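**Q** what shape does this take:
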Amino acid sequence: MAVSDTSSDRNVSRARLFQTRDTIAAVSTAPGRAAIAVIRMSGPEAGAALDAIAGPRPEPRRASVRAIRDPRDARLIDRGLALWLPGPGSATGEDMAEIHVHGGRAVVAAALDALFACPGVRAAEPGEFTRRAVLAGRMDIAEAEGLADLLAAETEAQRRQAVLQAEGALSAVVERWRERLVGAMALIEAGIDFSDEDGVPAEARAQARDELEALSADISDALADTRAERLRDGFRVAIVGPPNAGKSSLLNALARRDVAIVTDIPGTTRDVLEVHLDLGGFPVIVADTAGLRETEDAIELEGVRRAAARAETADLALWIEDATRPGGTPPALSAAILWRVANKIDVAAEGAPEADHRVSARTGAGLDALVAALGRAAGEALGAGEDVGVTRARHREAFAAVSASLAEALDGWDDLADELLAELLRRASDDLGRIAGRIGVEDVLERVFSSFCIGK
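**A** Okay, the predicted model is just below:
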């Protein structure tokens, strides 16, 4: 029994999906007033639409100044740049075109309206340009996910990780693992093909087992490392403590803007308020919570419950206490890390109380040290974004399925027939193939591209 490669099947699947279709158009720059707006087109009518709105067609891949006109009445819309990007060497693999116009809302709206008047041109759906690039084989699913993360990156570490995946680092690791798996499959099937040869099946099985045990360990290590997923989501910090300890004031000081209402009335904060911060290049989500105390107020009681729940799910909890009223003891919280922070040190006696950090949200004293410590804690928990890792639940599901198939094969190694072992390994190979879109690309398209912006 020969070991088949799925690359030809993948190309057939892509060819079936990547058929002549509508030409799509969308603004690929951010909405709102700007100096320049870029409008992209992709599809079989891109060239004709460019001729109609900004003719004559420029030389391929050379930006040319053109009058942008409405093809229905030749009315001048703007003067800008036109680019002609014929396929298959374009981003989507199709014929593409761009017009660069001034970024006023009215200009962009008029240019789009003119384009949609051209035969066969319609508005793009979210992520449709990248979807077409994947179906054309210009990038794989994992690389497209990296591109989506790059568009959403808010910190330097997130950017580094997204670029790594968009450039194919995860896909390369998965492909190496798949090649090792296919090699083990070949050894098992060699035992089937040469079952009449003395010693061949046993020797082939032994070599395959060594390879599969090493591969299983590598995949288990990848599953155990959650840093890449956490880097996408952010390091979660919960600010908790008794009422009037200055929790909301500290949140405002960390955010450097008024996020939370601050008063001297206990119980002012009733719900969880979040701010997203970039601390040392790492994404940190800081949540202000209601003061923890006994209360009969139903609304405040719900706030207290939510505060405790947020602390329990946080990567780090900051227990804020009033330095002018020392002696409080933090309740038992199941946060991964708990730091005691003494606030209001500007009006407290020197040295009281004992704490991991001493700050004044009002004057800013001690805040730089606290912010630096938070950045270090986030970096230790999330990693620097420089290593390939599991970044999505979809990847984790696929790796878990591979790990389960390998475990079943290794656990039953001495009892399973070669044909059953080969089937388990084929199933594991298929699950690995799903990560980059080698297998089941149609099943994940909607799931991946629904988060993209319209012009990408």
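**Q** only C-alpha atoms for contact and neighbour calcs from this point on.
**A** OK.
**Q** residue ranges of the strands in the protein, please?
**A** 23-27, 36-42, 64-69, 76-85, 96-102, 121-123, 235-240, 273-279, 282-288, 316-322, 338-343, 357-358 (DSSP state E).
**Q** want to put them side by side, so please do this one too:
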Amino acid sequence: MFQDTIFALSSGALPSGVAIIRLSGPQVQSGLQTLVGNLPPPRQAVLREIRADDRGLLDRGLVLFFLGPNSFTGEDCAELQIHGGRAVVSAILHYLANLEGFRPAEAGDFTRRAFLNGKMDLSGAEALADLIAAETETQRKLAIQNTSGRQRQLYGSWRTTLLRARAFIEAELDFADEDDVPGSVSQRVWENMRALAATLRSHIAGYAAAEIIREGFRVVLIGAPNAGKSSLLNALARREVAIVTDIPGTTRDLVEVSLDVRGLKVIVTDTAGIRETDDVVEKLGVERAHGAARAADLVIHLMPADAADIDRVNPLNEDNNRIVVTSKCDVGRVARGTLAVSAVTGEGLEELLDVISSRAAASLALAESTIPTRLRHKSHLSDCLSCIDVAVSRDDLPLELRAEELRQAADHLGRITGTTDVEDLLGVIFSEFCIGK
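**A** From the prediction side, this is the model:
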């Protein structure tokens, strides 16, 4: 399919103990022969001298050759495992760039070829990008689950159900006079479509859990000025993220830090102290604090132990996304029924992280099953559901038009995995990969 051969450094930053240069394309065999002489047996690592015609010996390293289509990309592929010095890697890359038909790979080039050669579907390619970008254990688990093809299998089964439903309807339309075609298959079809629609609604609801896993569980700290929000943020982050002073209103804007809490990405946001003020800048900060609280998965309302009204705190006002926490518990009374924390002594910090972790886990109840992991998936699934709803509910429409709605529903599912035309999406999706993948 491709006329050019691509190459790239596929390992980490240089210098390093070992560097891996990956090649893929129709000229891999000839390129290897110019570098290392005879081709090594497929899928066997062989120690070879790597030479350039004009520069002599460049390095010694392991060479692996993968004969297409039994390779990652489906083409002839090779890997050079060499010493990770900048000069060594640069010399080999420079030599490859001057070979006829070779070019440096762009971001996602290898995975794009794997997709176009049928080695993986589009959702699997996206899952691979998520696996590379995973920062937490939960992100890794979700990505590895989807690289196994579970999404492809699920959406493929739903698409088959839709195609079968269309076949029944079109058989009724085209062969109504035939004895072996039931005259009322439509009723059975619509019952199946109602069941599929219910399944889709439940599945789409799982996107909220996937969004939390990929983007992070958002925790917002609110409270009056000098309630200890910035100090708590620094204590949780274990570094100086926010400026802390005794002057009320120090924080004017949102300050965020990303944490790994029990294997889950958690984004904690410090906000401006909430109070009435005539200061224009501080007033903007208060407005942003309210906005952040509305968008948060969990709001932690800090009430300092030295506050005059600490005894009037009512933790019963807590709800699913808001809890009251007594801060500065080392200098005053603790509000009854609240969790007490101190950024100075560290008291209560682990317990607070446990609370955040349990609240996040409750939000991920659907994450153990196959769920839509990207907004693109959710959008196509929602469009698919809309088409099914129209087909099921609009019994005033001709049967041909209702069948057309089912065809469009199946196409939306196909666009998730790449079984229908998705050429306009490929550049966006594969640009997310790093060079060499």
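**Q** just give the TM-score of the two.
**A** Once superposed, the chains reach a TM-score of 0.93 (TM-score structural alignment, normalised by the length of structure 2), with 432 aligned residues with a C-alpha RMSD of 2.1 Å.
**Q** export the strands of structure 1 to a markdown table and append columns for distance to Thr329 of structure 1 and mean neighbour count.
**A** Shown next, in a markdown table, are the strands of structure 1 (distance: least, C-alpha to C-alpha, whole Å; neighbours: other C-alpha atoms under 10 Å):
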| stretch | distance to Thr329 of structure 1 | mean neighbour count |
| --- | --- | --- |
| strand 23-27 | 56 | 25 |
| strand 36-42 | 57 | 23 |
| strand 64-69 | 70 | 20 |
| strand 76-85 | 66 | 21 |
| strand 96-102 | 61 | 24 |
| strand 121-123 | 60 | 20 |
| strand 235-240 | 12 | 26 |
| strand 273-279 | 24 | 17 |
| strand 282-288 | 19 | 25 |
| strand 316-322 | 9 | 26 |
| strand 338-343 | 10 | 23 |
| strand 357-358 | 15 | 21 |
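**Q** take those strands and write them to JSON lines, including distance to Leu406 of structure 1.
**A** Below are the strands of structure 1 laid out as JSON lines (distance: least, C-alpha to C-alpha, whole Å):
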{"stretch": "strand 23-27", "distance to Leu406 of structure 1": "44"}
{"stretch": "strand 36-42", "distance to Leu406 of structure 1": "43"}
{"stretch": "strand 64-69", "distance to Leu406 of structure 1": "57"}
{"stretch": "strand 76-85", "distance to Leu406 of structure 1": "46"}
{"stretch": "strand 96-102", "distance to Leu406 of structure 1": "44"}
{"stretch": "strand 121-123", "distance to Leu406 of structure 1": "45"}
{"stretch": "strand 235-240", "distance to Leu406 of structure 1": "33"}
{"stretch": "strand 273-279", "distance to Leu406 of structure 1": "40"}
{"stretch": "strand 282-288", "distance to Leu406 of structure 1": "35"}
{"stretch": "strand 316-322", "distance to Leu406 of structure 1": "36"}
{"stretch": "strand 338-343", "distance to Leu406 of structure 1": "39"}
{"stretch": "strand 357-358", "distance to Leu406 of structure 1": "48"}
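**Q** map His377 of structure 2 across to structure 1 for me.
**A** The equivalent of His377 of structure 2 in structure 1 is His395 (alignment by TM-score structural alignment).
**Q** so what does Ser358 of structure 2 match up with in structure 1?
**A** By TM-score structural alignment, Ser358 of structure 2 lines up with Arg376.
**Q** if I pick the residue nearest to that match when sequence neighbours are not counted, what's in contact with it?
**A** The shortest distance from Arg376 of structure 1 to any non-neighbouring residue, by C-alpha to C-alpha, 6 or more residues apart in numbering, is to Gly280 (7.5 Å). Contact partners of Gly280 of structure 1, counting by C-alpha atoms under 8 Å, 6 or more residues apart in numbering, are Ala372, Gly375, Arg376.
**Q** for the residues you listed, which PyMOL command selects only the ones that are buried?
**A** The PyMOL selection below is limited to those of the contacts of Gly280 of structure 1 classed as buried (16 or more other C-alpha atoms under 10 Å):
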select buried, resi 375+376
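**Q** can you show me which of the contacts of Gly280 of structure 1 carry over to structure 2?
**A** Here is what carries over to structure 2 from the contacts of Gly280 of structure 1, by both residues aligned by TM-score structural alignment, their matches' C-alpha atoms under 8 Å: Gly375.
**Q** which of the contacts of Gly280 of structure 1 sits closest to Ala202 of structure 1?
**A** Ranked by distance to Ala202 of structure 1 (C-alpha to C-alpha), the contacts of Gly280 of structure 1 are led by Arg376 at 52.3 Å.
**Q** mind listing what His83 of structure 2 touches?
**A** His83 of structure 2 sits next to Ser16, Gly17, Val18, Ala19, Asp59, Arg60, Gly61, Val89 when contact means C-alpha under 8 Å, 6+ apart.
**Q** please report how far the closest residue to Leu366 of structure 2 other than its chain neighbours lies from Pro372 of structure 2.
**A** Closest residue in space to Leu366 of structure 2, ignoring its immediate chain neighbours: Gly206 at 5.6 Å, by C-alpha to C-alpha, 6+ apart. Look at Gly206 of structure 2 and Pro372 of structure 2: by C-alpha to C-alpha, to the nearest Å, they are 7 Å apart.
**Q** of the two, who's got more company?
**A** Pro372 (25 against 22; other C-alpha atoms under 10 Å).
**Q** I figured that one was touching Ser382, is that so?
**A** No: using C-alpha atoms under 8 Å as the test, Pro372 of structure 2 is too far from Ser382 to be in contact (10.9 Å).
**Q** quick one: common contacting residues for the two?
**A** Residues touching both Pro372 of structure 2 and Ser382 comprise Ile204, with contact defined as C-alpha under 8 Å, 6+ apart.
**Q** so what's the counterpart of Arg288 of structure 2 in structure 1 up against?
**A** For Arg288 of structure 2, the aligned position in structure 1 is Arg306, judged by TM-score structural alignment. Arg306 of structure 1 makes contact with Asp271, Val272, Thr289, Ala290, according to C-alpha under 8 Å, 6+ apart.
**Q** wait, which of those residues is closest to Ala166 of structure 1?
**A** Nearest member of the contacts of Arg306 of structure 1 to Ala166 of structure 1, counting by C-alpha to C-alpha, is Val272, at 34.6 Å.
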